[in-house]
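>>> Dropping a prediction and its sequence here:
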Amino acid sequence: MKILDLRNVFRNCTDTLIEIGDPLIYYAEEKMEEGHPSLFLLEYNRAARRERIVANYILTDPAFVPHFFSFPDDIVMVLESGGSEAWVLRVDKRTGREKSMARLNFIGSFLDCRALDEDHMLFYTGPNNRHRALFSEYSRLTGFSRVCYLYDLEEGKYYYARDPRVCGADASRLLTCECGGALQVLLLEPHGSEAEKEKCYRNMRWLGDGVCDRVWLCPLLDFVVSVKTGEPRVPLELILNAGTEGLVRYAGMNRENIYFRARYFPTGDQRLCAYNRATGRKSVAARLTLGRGERPAWFSIDPEGGRAYRVEERDDDCEVTGVLNSGISVRYPKELGRFVTCVDDRYIVAKYILKDDKDSFEFNSLFDGKTGYQKSYECHCAVRGETVVLY
């Protein structure tokens, strides 16, 4: 395990961690510079322990909210204030040069965005007072409650998505990953929250078996071309499906697999399923159901490492046992907080939030499962691979 303490580098709570690499880390800092609200894109070299300004901007609107998307050579940044416009910038990490910059005007108010790759962004907007009549007509014609735009940074053009599965989603339900040697769009189509889906099962007598969770996959190139040509249906391939009696939810991915948590309501059986990114083969990776006579426990799934843990909370401690890609079996003091993850199959990361009506304080603790050594930090914490970043 490597501990990277950036608390002296991250100077205030408005700093945003963009990417943790080795040896380079990218982050953003908002501060007043010569009386103007400014945004700095910064690079920190872990080996040289040196900070470098990649680019900086004066924020013409103090209400701007930044969104960052990091790629091997570039950072794509979106600045919006919840209205009908947004700025999109693509910045070279090495030189700080703007490869593209555009001011976009939307119908409706900004809701969310997602970078599919360095060249393509998805934007979602919802109704507002300014465009109420236009939005009403759009909803009447399409049946959609929001607008989805595909923006091409190279062309400087945007296109309207027409597929109801895309328009009905949001940015958190659209992911990109490499499968079968090509970039793919993974579209998650769950039916409401887990509690809402279980309620549908209890009312199955009236709702039938058509209340589904679906997971779709599509080559990124095909996705982009179909939206640009105005096709009503993107060529999405259904890879997982659960009817009213069950549930399937995205759980994370690693280099080999994409993981989904599947649950069958009639028996309570719950499993972690794997979709192989190279072959498309589907398999059961782990069982997430407590056996008869087992003490109460919950399961934690690492969304990036493809690991799963059984966590049993006792009176004074918590027992963590690996159930997928982990062989750990250790207890740590319950006072350290709620289990977050495990590093190197040895070090427990736990988080505790202390708050009152005015303030909130975050404490992150590291516990060595072999020696029992523990240390707590009042700061934020992020884990990438074997690196624990404090900031």
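On my side now, so go ahead. Numbers count the residues shown, from 1 in each chain.
>>> from here on, contacts and neighbour counts on C-alpha atoms
Will do.
>>> Would you map the helices across the stretch 151-300 of the chain?
For the stretch 151-300 of the chain, the helices defined by DSSP state H, counting those that start in this stretch cover 164-167, 194-202, 204-207, 220-228.
>>> Now the last one: buried residues?
By 16 or more other Cα atoms under 10 Å, the buried positions in helix 220-228 come out as 220, 223, 224, 226, 227, 228.
>>> how much space between residue 39 and residue 92?
Using Cα to Cα, to the nearest Å, one gets 16 Å for the distance from residue 39 to residue 92.
>>> about what we covered before: among the helices of the stretch 151-300 of the chain, which is nearest residue 376?
helix 194-202 (33.3 Å; Cα to Cα).
>>> Let's have the buried residues of helix 220-228 in JSON lines, adding distance to residue 299.
Output for the buried residues of helix 220-228, formatted as JSON lines (distance: Cα to Cα, whole Å):
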{"residue": "220", "distance to residue 299": "33"}
{"residue": "223", "distance to residue 299": "35"}
{"residue": "224", "distance to residue 299": "37"}
{"residue": "226", "distance to residue 299": "39"}
{"residue": "227", "distance to residue 299": "39"}
{"residue": "228", "distance to residue 299": "42"}
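>>> In terms of distance to residue 319, which of those residues ranks first?
For the buried residues of helix 220-228, the closest approach to residue 319 (Cα to Cα) belongs to residue 220, at 42.1 Å.
>>> Quick one: residues contacting that closest one.
By Cα atoms under 8 Å, 6 or more residues apart in numbering, the contact set of residue 220 is 116, 176, 183, 184, 185.
>>> let's bring in a second model and compare:
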Amino acid sequence: MTRTVITGIGAIAPGGIGIEEHWESTLRGDLHVRPITAFDPSGYSTSIAGQLENFEPERFVDDRMLVQTDRWTWLALGAARLAFADAAYDPSATDPYDTSVILASGLGGVEFGQREIQELWSRGRRAVGAYQSIAWFYAASTGQISIRHGTKGRSGVLVSDGAGGVDSIGAARRAIRRGTAGVVVGGTEAPLCPYALTCQITNGGMTTSPDPRGGYKPFDARANGYAPGEGGALLILEDEEKAAARGARQAYAEVAGYAATHDAHTHDTRSPDPRQYARAMIVALEDAGLTPDDVDLVVADGAGDPALDRAEAEAIHLALGERGATVPVTAPQGFTGRLGSGGAALNVATTLMAMRHSLVPAVGNLDTPAEGLRLDLVTGRPRPMPVRVAMVNARGFGGFNSSLILRTLPGAS
């Protein structure tokens, strides 16, 4: 069976534009969760978020497309361009049916939609623009990337909240095994407008702390909910043999295993029952032909909620057995906030850099680990260590659980 490898990364995140900026910021432990500046959040229970600092949409999107699309799609178009460049992958140089786009999506074009709703109620239906019909749609970014780069391969969109970035990789691996040469995967999110914040607050899982240092704190004794964030990452996945034939450089890693389960809990919360989450990890390892002893690093979902963090710790122990207490665990998203459909994809990008540089970043914004977790949490400074096999886990509201196994390639330095 063909091997699926990751050859390109495009990150647009609170930590920086491009994977190198994001990586260096993560290693420094820069906290990018701060008071929301896009609008006045004083009337909301959550007022802090991970925000982009130097994103210039004109760098990636022309004026005509700016008025037709939402900020969420601008981020995706930018990340796709960066990922193609990083992989030195030119879709125009191949059969257009050889390249697919399979992304994750969460809220969609919510800022664009809010603006058009305001026009509807303040000025009437004739004030609503024609692009409202396509800009908010959760598949808009998939479509716009396909149009821009002329790709016509099997494409789609996965909607599973925070698990979506991992799920898109699983779907892309299936497409590659069925003959597609390359797939753009991952996700972005732009959830920082009044309408989006209102929607997110209803899930009951967000922090109410106005202090960024006291807000989103995965696995911390003072964990009190998560802070939202904007951005994400897109990746280029390829058939290894076809990548070699086009002269691709050494891939970051192989997608060795993947699995997804569902809690069948409720539609609006994440289950505190760890069994299905653990099963996703177990099946992903089985899919990769590996055992718990092979896992060098776990990159956790890190909900930043006491009950959910305990449930995740228990799931890790159920899945890995005795290894669960000794394998290093990190959750660097504490530095950026939870980026919805872009969060797991960004964690995968960060993990690939950790594997390439043999350096694991710390859990973001962690001061005092909560008692009873029995996890080897990476705290303080980044931890130098070789990472041959990494497990990246993710959960989404609605009961979604996903686990991805990444493995370095033979001969990788």
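Structure received. These figures come from a predicted structure and were not determined experimentally.
>>> Let me know the TM-score between chain one and chain two.
TM-score for the superposed chains, counting by TM-score structural alignment, normalised by the length of the first structure: 0.32, backed by 199 aligned residues with a Cα RMSD of 6.5 Å.
>>> ok so, going back, could the helices of the stretch 151-300 of the first structure be laid out in a markdown table, adding distance to residue 25 of the first structure?
Output for the helices of the stretch 151-300 of the first structure, formatted as a markdown table (distance: least, Cα to Cα, whole Å):
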| stretch | distance to residue 25 of the first structure |
| --- | --- |
| helix 164-167 | 33 |
| helix 194-202 | 36 |
| helix 204-207 | 50 |
| helix 220-228 | 27 |
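>>> Mind checking those helices for the one nearest to residue 353 of the first structure?
For those, distance to residue 353 of the first structure was read as Cα to Cα. The smallest value, 24.8 Å, belongs to helix 194-202.
>>> helices or strands up against that closest one?
On a contact count with 3 or more Cα pairs under 8 Å, 6 or more residues apart in numbering; DSSP states H and E, helix 194-202 of the first structure meets strand 246-253.
>>> now the strand it packs on and helix 194-202, what's the angle there?
Counting by axes from the mean of the first three to the mean of the last three Cα atoms, to 10 degrees, strand 246-253 of the first structure points 160 degrees away from the direction of helix 194-202.
>>> which helices and strands sit right next to strand 246-253 of the first structure?
If you count contacts as 3+ Cα pairs under 8 Å, 6+ apart, strand 246-253 of the first structure packs onto helix 194-202, strand 213-219, strand 237-242, strand 257-264.
>>> if you compare those, which one is most tucked away?
Each of those was scored by mean neighbour count; the highest is strand 257-264, a mean of 22, by mean count of other Cα atoms under 10 Å.
>>> Now do it and strand 246-253, the angle between them.
Using the same axes, to 10 degrees: strand 257-264 of the first structure against strand 246-253 is 160 degrees.
>>> which residues are contacting strand 257-264 of the first structure?
245-253, 269-277, 306.
>>> please redo it, this time with the cut-off set to 7 Å
Residues outside strand 257-264 of the first structure that contact it (Cα atoms under 7 Å, 6 or more residues apart in numbering): 245-253, 269-277.
>>> got the angle for it vs strand 213-219?
Angle, strand 257-264 of the first structure to strand 213-219, by the same axes, to 10 degrees: 160 degrees.
>>> could you pull out the helices for the stretch 251-400 of the second structure?
In the stretch 251-400 of the second structure, the helices defined using DSSP H, counting those that start in this stretch lie at 275-288, 306-320, 343-357.
>>> Can you point out the buried residues in the first one?
Neighbour-count burial for helix 275-288 of the second structure flags 275-286, 288 (criterion: 16+ other Cα under 10 Å).
>>> and what of the last one?
Of the residues in helix 343-357 of the second structure, those buried under the neighbour-count criterion (16+ other Cα under 10 Å) are 343-356.
>>> Closest to residue 147 of the second structure out of those?
residue 345 (22.1 Å).
>>> which residue sits closest to that closest one, ignoring its sequence neighbours?
Once flanking residues are discounted, residue 345 of the second structure sits nearest to residue 165: 4.4 Å by Cα to Cα, 6 or more residues apart in numbering.
>>> Tell me how far the one you found lies from residue 116 of the second structure.
Distance, residue 165 of the second structure to residue 116 of the second structure, by Cα to Cα: 28 Å.
>>> who's more crowded, the two?
A count of neighbours by other Cα atoms under 10 Å puts residue 165 above the other of residue 165 of the second structure and residue 116, at 35 against 20.
>>> hang on, the earlier thing: just the buried ones out of the contacts of residue 220 of the first structure, please.
The neighbour-count test (16+ other Cα under 10 Å) marks 116, 176, 183, 184, 185 as buried among the contacts of residue 220 of the first structure.
>>> Those in strands, which ones?
Taking DSSP state E, the ones among those that sit in strands are 116, 176, 183, 184, 185.
>>> pretty sure the fourth one is in contact with residue 221, am I right?
Same thing as residue 184 of the first structure. No: Residue 184 of the first structure is not in contact with residue 221 according to Cα atoms under 7 Å; the separation is 8.1 Å.
>>> max-length helix in the second structure?
Counting residues, the longest helix found in the second structure (DSSP state H) is helix 71-87.
>>> elements contacting that helix?
On a contact count with 3 or more Cα pairs under 7 Å, 6 or more residues apart in numbering; DSSP states H and E, helix 71-87 of the second structure meets strand 4-13, helix 140-149, strand 182-189, strand 231-239.
>>> What angle do helix 71-87 and the last one make with each other?
Here strand 231-239 of the second structure points in a direction 40 degrees away from that of helix 71-87 (the same axes, to 10 degrees).
>>> just to revisit the earlier point, what comes up buried for the longest helix of the second structure?
Buried residues in helix 71-87 of the second structure, defined by neighbour count with 16+ other Cα under 10 Å: 71-84, 86-87.
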